[in-house]
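Colleague: Following is a predicted model, sequence given first.
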Amino acid sequence: MSQKTRICNCNNTMPLDGAAIGSALGDGALPVASQLCRREVNQYLETLEGAERIIVGCTQEEPLFRELAEMKPAVAPLRFVNLRETGGWSEEARHAMPKMAALLAAARLPDPEPVPEVEYGSEGRVLLVGPARRVLAWARKLERQLQVSVLLTDGDEAALAGHAWPTFSGSAPRVKGWLGAFQASWQQTNPIDLELCTRCNACVKACPEGAISLAYQVDLAACTSHRDCVAACGAVAAIDFERIDRDRSGEFDLVLDLHDEPLLRMHQPPQGYFAPGADDAAAALAALQISEMVGTFSKPRFFQYKESICAHSRSRQPGCNACIDICSAEAISSAGDHIKVTPQLCAGCGACTTVCPSGALTYAWPRASDFGEKLRTLLATYVRAGGVRPALLVHSEEEGGGLVRQLGQLAAAGAARGVPARVLPVPVHHVASVGMDLWLAAVAYGAADVAVLATGGEAPQYLDALTAQMEIAQAIIDGLGYHTVRLHLLRTRDAEELDRELQRFVLPGRPAAMPAAAFHVAAAKRETLDFAITHLAQHAPTPQDCIALPPGAPFGAVAIDTDKCTLCMACVGACPESALTDNPQMPQLRFTEANCVQCGLCVNTCPEQALALQPRLAIGAAAKQARVINEAQPYHCIKCQKPFGTLQMVENMVAKLAGHGAFAGNIERLRMCPDCRVIDMLQPEKEVTIFEVKR
């Protein structure tokens, strides 16, 4: 698709070299506007003619530009690029032309293919659960907009509930589900059922102990079991001291949890669940959001799952639980020998795909191949425009993007240095979705630094995982001798702190002497890692055959104790990646190191405990070839001489079972092949004649 690009120096507040930027884009000199959104708006309106994509180097006035396009009406696709806060307003603005060209080039890439969506349907059935004094106040405010139900977990002010909405009381409330499909359950522990109670006060008057107040709940400590209240309630039957069925449940579209401590404790609760606690401002915001969640909604299906290479489990033996352990939405669970991902709960953080060693889980929004093309375009354009030692700053679109914009504003006012010229901001949905395969691919494309910006809102386990993954990737980079290439995890909560952190990127240092890779990021994670590592190894300052890696690395070998191994091949059946294979022609165990993801299934499956993991990275063609790690002399059937099993396995079996009653008198059958064993079992028993000796 052809492109039209418009750039503006924002009322002469930042330098723009239209010739340099246009040359890097292959367009020739670009005209530079000064007030594209005001006095020179006609330049923008002229670009709306036709169907060519329009790239505008301004996000400040994006709403205005979109409104003008709608008035036209225009059919040209629009994209907006922040050139101002990302570099135009910084101390190094005059050196930021390569970065600006790179950002504009990335915006020119075609739209990624759409991904499947997950749909939700909500009719506005909301459950308010918690203390009565909070629940009832918000129920009155929401009853005109939504179908309100309340669950009171104390009896205070229950008399004020009336029957305007279904009213329940109980303890031990539990909630599960998602927007449009919540299931709530609780225990009806008090004799008075508020949903049946008419608030006639007959029980209050009849109780001789005064154990029933206008909360319409029985104080069981004061009650002496006269049961006068039951008689007074009569046919209403709201009071039942002998209630057997105490379990109550209901289905709702939305949940407003007003407890001090939320019922759902996961870091990322499901959509449609709000837990503002005692914070009135947070409760008001939650109520506003809830009132807008009626109708049909959708979100991207953020992940793809390939069960065949999942290393979670085999034959009930545990393997990899990385995705289950890291998911902050509790959207991933074990389903036997594979995992189950509930797409309605998935929040799209992508952390599961980052820690998945095999690539069974991959991120789909965007797909790795689309994101990889963006990185390749950014870095290639930056270098083509004359930039040196580019650094990538991966940040979330919302929180991280907000800090970058704030930093630019501070720099414009002279209160900060701003984003350095060689730092290219890369917004993503969530920083946990970008992992080792993309970091190493970026280094292979020419990145001298890759930084991931954490702003404090991430789940703690995400930061632990990113730290561990960076340690592994940095070990590979350092092991190959790229000591000037660094990976960084920046933890900042405000723009001033980000400014200080980014100063480590100001001095460009010595350029790396490595040609940029030409490969494309693949859909398969392990394939991308292979491409990147192969390229880095080919140009390594200090070539290596093998690099030691920290525990938990997704690369490595399997050490075998040949004295223990019986070549039973249980490990071969357990390996999901075909790293361990047998030889159909002879008793051999073979290992292909490039396929091993260090899941540990072989170790956990081995009945002889003969295997151990060795995290490391083997480089070169040998790692992709199967090598024999154990072999044995075949054992020959004592009947037909056909080979079956191994000498060690058969002798071990005979030694272990010789004293077992089931094999007494038939131990030699263990030395037979399966066919001969069956034949021997079907042979009639030999007759034995017993002679009587007469004296």
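Modeller: Looks like it came in fine.
Colleague: hey, let's count contacts and neighbours off CA atoms from now on
Modeller: Fine.
Colleague: Report the buried residues of the helix or strand encompassing Pro425.
Modeller: Using DSSP states H and E, Pro425 falls within strand 423-428. Buried residues in strand 423-428, counting neighbours by 16 or more other Cα atoms under 10 Å, are found at Val423, Leu424, Pro425, Val426, Val428.
Colleague: Can you tell me which of those is nearest Val404?
Modeller: Pro425 (8.3 Å; Cα to Cα).
Colleague: One more to weigh against that first structure:
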Amino acid sequence: MGSRIGEAMLTQFLAQSETTNAKARKFAIEQTVELNNLIPPTVSYESRGNLVIIGPTSIIVDVAEQFSELNSITLVSTESDTQDKKTDKTVYHAKEVTIKGFLGAFDVECVVNGERVNLAKTTIGKTAFDLVLDMKLDSVMKEQVPVPGYYPVGRGYPTLAQVLDELPGLVGTFDKPKYFRLNPELCAHSSRGVKGCERCVDACPAGALTSEGSDQTGHHIQINPYLCQGVGTCATACPTEAISYALPEAEKTQNFATRLLTNYKKEGGETPIIAFCSDRHENFNVMALKTMPDHVIPVVLDELLSVGIDTWFSALVNGAAQVLFIASRRMPETIQRVLTQEVEIAQALLTQLGLDPQRIQVVYMEALNEMTLIDTPLSVMDAPLKGNKRERLMGALDHLAADSKANQIEITEIQSLPSHAPYGTISCETKDCTLCMGCVAVCPTRALHSDPDSPTLKFIEQDCVQCGLCVSACPEKVLSMKVQMNWNQETRQETQIVHKEDAACCISCGAPFAPASMIEMLRSKLQGNPHFNDEASIKRLYMCEDCRVRDIFTDLSANPEKQLKV
């Protein structure tokens, strides 16, 4: 699964034109080999064909006739029994229906005859149902992308005809890929009981991502592989690459598009445009391409958002004049929102570079006449992009910035971005900063870091993802974030000193161990404290931790009676 060039209808359409660009496009498609994961990790579902149908009595009774070959059918009416039509089937009249689970493991609870029951145990003697057909207009499960085995026909999609074709075959054992990798060490969601970034949770339309834990035990992101539908929005929204699309890896899709452009130009094609589209809508893809010139090259993905902003800009600096997304307004709202937000960031960056923002553009099937095509490619990079997701993006942006400057386009060094952009800087009210390094302890990318040899807080702007962990963790509340783009590559990548103080050096070993101002503050606050009423206790404030412990035990050894006071 992953990036690929169409199926039968699309392939047939692309072979019809005989223009130079069309031939180059066909050549590129045939010559560019995909590099997908050969044996992806999977999860398994087991279904025995126990179906529950929920909805108005007359509808569910009629629909049940279409699934007679299944193991069992349980009918749950959401109407009162006074509205029943005459039938020889058992119909359970239920209120307050709740459904949790997935294919082969649906827990359905409801109130029947005034008692809340587990419906599968009550009706078929099983712990769960395998399949759910929901005919209610307002479906019980609200996820925008339904979990496997759940069919909310009542809300209009999928259609009953599609369900009649698909549902009867869902008996047996089925494997589904694990679409994502999660690296908790890179995650900016939480650290040391402090919560920060929640972009992935907000971006999931399937309810597969949740924040688990508490302030006491710590929070962490959890992905339920049985609920995950591989939509890709979480990986696109993740600023640290803690979540990455694994089928295929985003960088492989990125390299695939680059090779596609290279093969297209090798065969004499000009001004290529990359059009990302979903394999779920082959008819729509063909319909859209019929309205476009022959230099538009489709790249078909399992999911439109399985590639992110780094891939889009990679295409632009590797010869594409434009990057399009063939989308539909029928897509779940969350997918449309994430796509719109990411494109908004991309277009803001293009505008700041003095380039037409429509070089990255969403083309909706419902509004093809609003499409803007651009036929002037940009400067191509000499070397391939390397590094992680952010490094590849910044490499592409720095190349475009240099090209804009070479073309006498003036670029303002610091420019604001949409508030949801994960790029920016951190400011510090240094007069109140104690250099406790609580911010350093929670920073997931080491954008904020300390100096082992002095009390110094350092910052690298390019690495900051604006997660907010440092702001929340700061006990003095002296840190603030600012979303922006710094087009000065040197200052964006260099280590900046946010705050620095003279070090207090240990009076015993001479090693620096804390900010001098912090030691003086502690002395001031502890003055008069009964535990610090002798010269030895005050002296230890000016020692490093190792020397302080050594001095205490030396004193106890010399004066054994003091052990009674410990």
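Modeller: Right, received. Where do you want to start? Bear in mind the structure is a predicted one, so any value in this text is a computation, not a measurement.
Colleague: Can you give me the TM-score here?
Modeller: The TM-score (TM-score structural alignment, normalised by the length of the second structure) is 0.83; 537 aligned residues with a Cα RMSD of 3.8 Å.
Colleague: so the strand holding Pro425 of the first structure matches what in the second structure?
Modeller: Here strand 423-428 of the first structure aligns to the second structure at residues 296-301, judged by TM-score structural alignment.
Colleague: how about the aligned partner of Pro318 of the first structure in the second structure, what does it touch?
Modeller: If you follow Pro318 of the first structure across to the second structure using TM-score structural alignment, you land on Lys195. The contact partners of Lys195 of the second structure, taken as Cα atoms under 8 Å, 6 or more residues apart in numbering, are His189, His219, Leu469, Ser472.
Colleague: rerun that using 6 Å as the cut-off
Modeller: His189 (Cα atoms under 6 Å, 6 or more residues apart in numbering).
Colleague: quick one: it from Ala208 of the second structure, how far?
Modeller: According to Cα to Cα, to the nearest Å, Lys195 of the second structure and Ala208 of the second structure sit 19 Å apart.
Colleague: Asn21 of the second structure too?
Modeller: In this view, Asn21 of the second structure and Ala208 of the second structure are 43 Å apart by Cα to Cα.
Colleague: Tell me which of the two has more neighbours.
Modeller: Comparing Asn21 of the second structure with Ala208 by other Cα atoms under 10 Å, the one with more neighbours is Asn21, at 23 against 18.
Colleague: I'd assumed Glu267 was in contact with that one.
Modeller: No. When contacts are counted by Cα atoms under 6 Å, Asn21 of the second structure is not listed as touching Glu267 (8.5 Å).
Colleague: circling back to that earlier point, got the contact list for the strand holding Pro425 of the first structure?
Modeller: Ala391, Leu392, Leu393, Val394, His395, Ser396, Glu397.
Colleague: mind listing what the fifth one touches?
Modeller: Residues in contact with His395 of the first structure, defined by Cα under 6 Å, 6+ apart, are Pro427, Val431, Leu453.
Colleague: who are the neighbours in contact with the equivalent of the last one over in the second structure?
Modeller: This points to Leu453 of the first structure. Under the alignment (TM-score structural alignment), Leu453 of the first structure maps onto Ile326 of the second structure. Under the criterion of Cα under 6 Å, 6+ apart, the contact list for Ile326 of the second structure reads Cys277, Val363.
Colleague: let's see it at 8 Å
Modeller: Per Cα under 8 Å, 6+ apart, neighbours of Ile326 of the second structure: Ala275, Phe276, Cys277, Ser278, Asn285, Ala288, Val362, Val363, Tyr364, Met365.
Colleague: Report the secondary structure state of it.
Modeller: strand (DSSP: H, G, I helix; E, B strand; the rest coil).
Colleague: ok, longest strand in the first structure?
Modeller: For the first structure, the longest strand by residue count, based on DSSP state E, is strand 611-618.
Colleague: Beyond that strand, next helix or strand please.
Modeller: strand 627-631.
Colleague: after superposition, how close is the following helix or strand past that following strand to the second structure?
Modeller: Per DSSP H and E, strand 627-631 of the first structure leads on to strand 634-636 as the next helix or strand towards the C-terminus. Strand 634-636 of the first structure: mean distance to aligned residues in the second structure after superposition is 3.6 Å, counting by mean Cα distance after the TM-score superposition for the first structure.
Colleague: Spatially central residue in the second structure, please.
Modeller: In the second structure, the C-alpha nearest the mean C-alpha coordinate belongs to Cys234, at 2.2 Å (Cα atoms, centre = their mean).
Colleague: what's the counterpart of that one in the first structure?
Modeller: So, by TM-score structural alignment, Cys234 of the second structure is matched to Cys352.
Colleague: ok, now which ones touch that match?
Modeller: By Cα under 8 Å, 6+ apart, the neighbours of Cys352 of the first structure are Ala322, Cys323, Ile324, Ile326, Cys327, Leu361, Ser433.
Colleague: Go again with 10 Å.
Modeller: 303, 321-328, 332, 359-363, 432-433, 462, 465 (Cα atoms under 10 Å, 6 or more residues apart in numbering).
Colleague: Surely Gln347 of the second structure touches Trp312?
Modeller: No. When contacts are counted by Cα atoms under 10 Å, Gln347 of the second structure is not listed as touching Trp312 (11.1 Å).
Colleague: So between these two, which is more surrounded?
Modeller: Neighbour count, other Cα under 10 Å: between Gln347 of the second structure and Trp312, Trp312 has more, with 24 against 20.
Colleague: Three-state assignment for the counterpart of the more buried one in the first structure, please.
Modeller: With TM-score structural alignment defining the correspondence, Trp312 of the second structure maps onto Trp439 in the first structure. Three-state call for Trp439 of the first structure (three-state DSSP): helix.
Colleague: Tell me the spacing between Trp439 of the first structure and Ala206 of the first structure.
Modeller: 75 Å.
Colleague: just Leu263 of the first structure next, same as before
Modeller: Relative to Ala206 of the first structure, and taking Cα to Cα, Leu263 of the first structure is found at 37 Å.
Colleague: go on, Lys525 of the first structure?
Modeller: Taking Cα to Cα, one finds Lys525 of the first structure at 73 Å from Ala206 of the first structure.
Colleague: more neighbours, these two?
Modeller: Lys525 (25 against 19).
Colleague: residues touching that one, list them.
Modeller: So, once contact is read as Cα under 10 Å, 6+ apart, Lys525 of the first structure ends up touching 353-354, 356-363, 368-369, 435-438.
Colleague: In the second structure, what residue corresponds to it?
Modeller: Lys525 of the first structure maps onto Lys389 in the second structure, by TM-score structural alignment.
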